[in-house]
Every structure is written in structure tokens, then in C-alpha cells.
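Undergrad: Attaching a predicted model along with its sequence, questions to come.
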Amino acid sequence: MIGLESLADPSGDWDIVETIGKGTYGKVYRVINRKDRSQAAVKVLDPVNDVDEEIEAEYNILRSLSNHPNVVKFYGMFYKADHLSGGQLWLVLELCNGGSVTDLIKGLLACDRRLEEPLISYILYGALLGLQHLHNNRIIHRDVKGNNILLTTEGGVKLVDFGVSAQLTSARLRRNTSVGTPFWMSPED
């Protein structure tokens, strides 16, 4: 189990620039590194008083498997203590300025346009390469959907959000639990 007190405070390294997203866990911000001015995204989980199973699973997957071109890069986990409202856990990740596949689809639909087949193929191929990397390391994502496939301005396709992912062991090659976003799950789940 990861102890919050062992994590560095992000304030010395990162400055929040703007909010770029939100979810059930908290918000995502664009941040700038104070030393080298590089940009990143930070997923802020708050209030956090301890590291639960989902956070630890996501941390372990990001720490060990983000070295693949189709998995978001991981730059570190930090803890910003706040004794009044509970602390903030920061997961600092690669900035994917292209947004999510869901954002892309919604933007096109607003203009009465559709995603063309070659682009659909390109995005699916990138997502499948990322999933293959996870599966080769006995990890199942369990929440693949448009919101969890991000795009970079350079044309990268990145898998994100490993909070409900699971590690398969040699003793247990299949999961008997059902998790994920219900509208995106297969009917047999």
C-alpha cells in the first residue's frame, strides 16, 4: 500500500494553468513544469485521505506500462496535503491536446459531419495496440470507451484511465467481476 506521506508535494514542481476536463473522480488540469516549462495533464483526485485499491491499481499500471506509444505516459504521483478539506492526489500524465475520441465525435456531429472510415480505422488500430500491450502484461482495462481514448496533436492515440483495470495472475486467468461503464459494456457482461 502506498503511503500518502511518502509522496512529494506537487506545488514545487507544477503550476496549474487551466481546467481541461472533469469526471466522477475529480478534475483534469493542464499544468506547466516550473523547471523546464514542459506541459502535462494532472488528474486530481480529491478529497483523498488514503490510497484505495483503484488508485493503487492505476498507479501500478501507469508506473510499469506507460512506456508504450499507445498508453498515456506517466510522470509521477504527488500528494498535496490539506488538513481541512482532505488532501489532493495528483497523477501527472502526458498532455493529450487532441482531446478524447468522444469529444471528436461530438464536434463532428455538431457540424453535421461523421468520422470517416480511414480515421476510424487509425484510431481503433492505435487503441488495439495499446490494449495488446496491456494484455501481453496480463492487464485488462475493463472500461474502454471514447472518453478513455485520447488523441495528441501529433496524431497519437493513447489509452487512459486504468482505475478499474485488473491484473490477471497465472492462478486466475479470468475475472468473475463486472465493472466499467454500463452503456459501453458488452451484452454478456
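TA: Great, that's in hand.

Undergrad: From here on, just use CA atoms for contacts and neighbour counts.
TA: Will do.

Undergrad: my guess is D13 meets N33, correct?
TA: Yes: assessed by C-alpha atoms under 8 Å, D13 is found in contact with N33 at 5.6 Å.

Undergrad: in what helix or strand does the residue in the chain sticking out farthest from the centre lie?
TA: Distance from the C-alpha centroid of the chain, by C-alpha atoms, centre = their mean, peaks at D112 (29.3 Å). For D112, there is no enclosing helix or strand under DSSP states H and E.

Undergrad: mind checking how far it is from S178?
TA: Separation of D112 from S178 (C-alpha to C-alpha, to the nearest Å): 36 Å.

Undergrad: go on, D189?
TA: 6 Å.

Undergrad: Also L151?
TA: From L151 to S178 the distance is 27 Å (C-alpha to C-alpha).

Undergrad: P118 too?
TA: 32 Å.

Undergrad: Who has more neighbours out of these two?
TA: The residue with more neighbours, out of P118 and S178, is S178; 12 against 9, by other C-alpha atoms under 10 Å.

Undergrad: Please name the residues that touch the more buried one.
TA: By C-alpha atoms under 8 Å, 6 or more residues apart in numbering, S178 lies in contact with D189.

Undergrad: Roughly how far does C111 sit from K35?
TA: 41 Å.

Undergrad: same deal with Y75?
TA: Separation of Y75 from K35 (C-alpha to C-alpha) stands at 14 Å.

Undergrad: Compare neighbour counts for the two and give me the winner.
TA: Y75 (16 against 9).

Undergrad: residue contacts, the more buried one?
TA: Y75 touches L91, V92, L93, E94, counting by C-alpha under 8 Å, 6+ apart.

Undergrad: here comes the other one, which I'd like you to weigh against the first:
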Amino acid sequence: MFPQTGKSIVFDNFPDPTDTWEIIETIGKGTYGKVYKVLNKTDGSKAAVKILDPIHDIDEEIEAEYNILKALSDHSNVVKFYGMYYKKDVKCGDQLWLVLELCNGGSVTDLAKGMLRRGDRMDEAIIAYILHEALMGLQHLHINKTIHRDVKGNNILLTTQGGIKLVDFGVSAQLTNTRLRRNTSVGTPFWMAPEVIACEQQLDSTYDARCDVWSLGITAIELGDGDPPLSDLHPMRALFKIPRLCSDLLLYTDCH
């Protein structure tokens, strides 16, 4: 079961979700639990809910996502946040529900792979539009001293109206006036910036919000090719390759 309190939020203070929301169907599975489509019992509107499994060691990630969504979801390129709910269940374990805007269009990764299966490639104009909208969302985060740290196609969703939304802030980091850089290596290996990877080997290495720009660049390749570079390798091997490729690219640029 979840502990009754986190570091700064009290789970018991959140309302019971079953008073407001009814689960309709499963629409996905994340790192910490499943994602469902839900119906608002009062007004008939639909939303998505990320139901977090009752695991003790994700408290920090829960709080990071909750705090960022609560503070920064008022942007057109960040998924809207409708609230946190707490469901007590002695038998199966207590659950936290994060209720979010429903993005029926799926992820841009799904879109790119679906086109490739049909023998098509995503048009560069569409890729440019997706990147522009994602950049607007990232700019909003960065202005507010927040690094996403896991930018990739699966975390960029489409609405039915063609909108682009950044999602999944469980590993995002908030910067303070006294700490404008980070030194914790997190993210998905193939999209990870070299300076983020370096934090694993070099204790004095740090990075800032520019790591999200690298990840978005890798996402651009993913949208065109269907997969990020080095995706044929084991993730750990890719982590060794990425800094080396970056060094080779810088050397090539200096020589030309």
C-alpha cells in the first residue's frame, strides 16, 4: 500500500475517484501502472487516468509529476491535468489516480510506425509541425525551470483536433535558483543526451535544459525512420555509443 504521506503531499487529502470517474476501457500501460479512458459521471466528459500501482519506491516520481502537472499544465502543448485522486483498497492496495486530458490520436511514434507499415514515410512538413509544437511545450517548461528529461515520440501525443501534447513527467526535474543544473542520469537510453549519460561515469558532470533539445532531435529522426539511431543495439551498448558518436560529430564539424 502507498504510505499515507509523501514528502510534501498527503495522499489522504485527495478525493475518492469513484465518486466522479467511471473506467470505460484500458488504453495503455506505463512504467508504473495502466492508463484507462474514464467517463465523468457528472457531465459526461471523457478523460484519461493513469492509475499508479501501489509501489512504495515511486513516491518521488509521483510527487514530481503531480507538482509539474499542477503548476504547468495550463499550456496548449502540455497535457491538461484534471486532478489527483486517492482510492483506498485494503485487498489490492491503495491507488493514486492522475486524471488527464484524453488524447485520442495516440502517440507520434504510433503514427510514424503505422505509416511505415503501410509503406509511407511521415512528410517533413508534418514532422516540422510536431517538432514546433513540442518545442513550444518545452519552452514553457524551460521558462519555468523544469526539464522534461524523457522527450521521445511515445511522450508526445496527438489530440483528435490535431493538437500536440507533452506527457509523462515522472522523471522531470525542477531547477531552483541555487541549482540550475542536474547531475542525475535518467531517461530512455536511445534518446538520452551525451551530457546526461556522462553523469553515470563522471560525478562532476552536470547538464541543463538543453538535454531536452537533443532528445527532441533524436525524436525527429525517429519520426522519419520509425526508430531512433542505434535502436538495433542493446540499450546499455547504445549508452556507450552515443557520447562517442557525439565526439565524432564535433570532430567532423571542426574539420569542415
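TA: On my side now, so go ahead. These numbers were taken from a predicted model, which means no experiment stands behind them.

Undergrad: TM-score for this pair?
TA: After superposition, the two chains reach a TM-score of 0.96 (TM-score structural alignment, normalised by the length of structure 1), with 189 aligned residues with a C-alpha RMSD of 1.3 Å.

Undergrad: Show me what G106 of structure 2 aligns to in structure 1.
TA: Under the alignment by TM-score structural alignment, G106 of structure 2 pairs with G99 in structure 1.

Undergrad: Please work out how many residues are found near that match.
TA: 18.

Undergrad: again, but for I218 of structure 2
TA: Quick note: I218 of structure 2 (other C-alpha under 10 Å) scores 21 neighbours.

Undergrad: Same check on E65 of structure 2?
TA: E65 of structure 2 - counted by other C-alpha under 10 Å - has 19 other residues nearby.

Undergrad: just I221 of structure 2 next, same as before
TA: 14.

Undergrad: Just say helix, strand or coil for it.
TA: Of the three states, I221 of structure 2 takes helix according to DSSP: H, G, I helix; E, B strand; the rest coil.

Undergrad: again with the one 3 residues further on
TA: The assignment at G224 of structure 2 comes out as helix when based on three-state DSSP.

Undergrad: Now check it against structure 1: what is it aligned to?
TA: Counting by TM-score structural alignment, G224 of structure 2 has no partner.

Undergrad: With N67 of structure 2 instead?
TA: Checking with TM-score structural alignment, N67 of structure 2 has N60 as its match.

Undergrad: Same question for W191 of structure 2.
TA: That one, W191 of structure 2, aligns with W184 by TM-score structural alignment.

Undergrad: Please tell me how far the residue nearest to its match when sequence neighbours are not counted sits from S85 of structure 1.
TA: The shortest distance from W184 of structure 1 to any non-neighbouring residue, by C-alpha to C-alpha, 6 or more residues apart in numbering, is to K145 (6.4 Å). Distance from K145 of structure 1 to S85 of structure 1, counting by C-alpha to C-alpha: 32 Å.

Undergrad: Spit out the contact partners of E58 of structure 1.
TA: D161, F162, G163, V164, S165.

Undergrad: What count of nearby residues applies to the last one?
TA: It stands for S165 of structure 1. S165 of structure 1: 20 surrounding residues under other C-alpha under 10 Å.

Undergrad: Structure 2: which residue goes with that one?
TA: S165 of structure 1 maps onto S172 in structure 2, by TM-score structural alignment.

Undergrad: pretty sure that match contacts H142?
TA: No: S172 of structure 2 lies out of contact with H142 (C-alpha under 8 Å); the separation is 11.1 Å.

Undergrad: For Q39 of structure 1, see how far away I55 of structure 1 is.
TA: On the measure of C-alpha to C-alpha, I55 of structure 1 and Q39 of structure 1 end up 23 Å apart.

Undergrad: before we move on, the earlier item: where neighbours are concerned, which of the contacts of E58 of structure 1 has the most?
TA: Going by other C-alpha under 10 Å, F162 tops the contacts of E58 of structure 1 with 23 neighbours.

Undergrad: so where does that residue fall, helix or strand?
TA: Counting by DSSP H and E, no helix or strand carries F162 of structure 1.

Undergrad: and it, what does it touch?
TA: So F162 of structure 1 contacts A57, E58, I61, L62, H141, D143 (C-alpha under 8 Å, 6+ apart).

Undergrad: Not counting sequence-adjacent ones, nearest residue to the first one?
TA: In this structure, A57 of structure 1 finds its nearest non-sequential neighbour in G163, 6.4 Å apart by C-alpha to C-alpha, 6+ apart.

Undergrad: same thing with the last one?
TA: Closest residue to D143 of structure 1 apart from its sequence neighbours, by C-alpha to C-alpha, 6+ apart: G180 at 4.7 Å.

Undergrad: count of neighbours near the one you found?
TA: By other C-alpha under 10 Å, neighbour count at G180 of structure 1 equals 16.

Undergrad: cool, and K91 of structure 2?
TA: 7.
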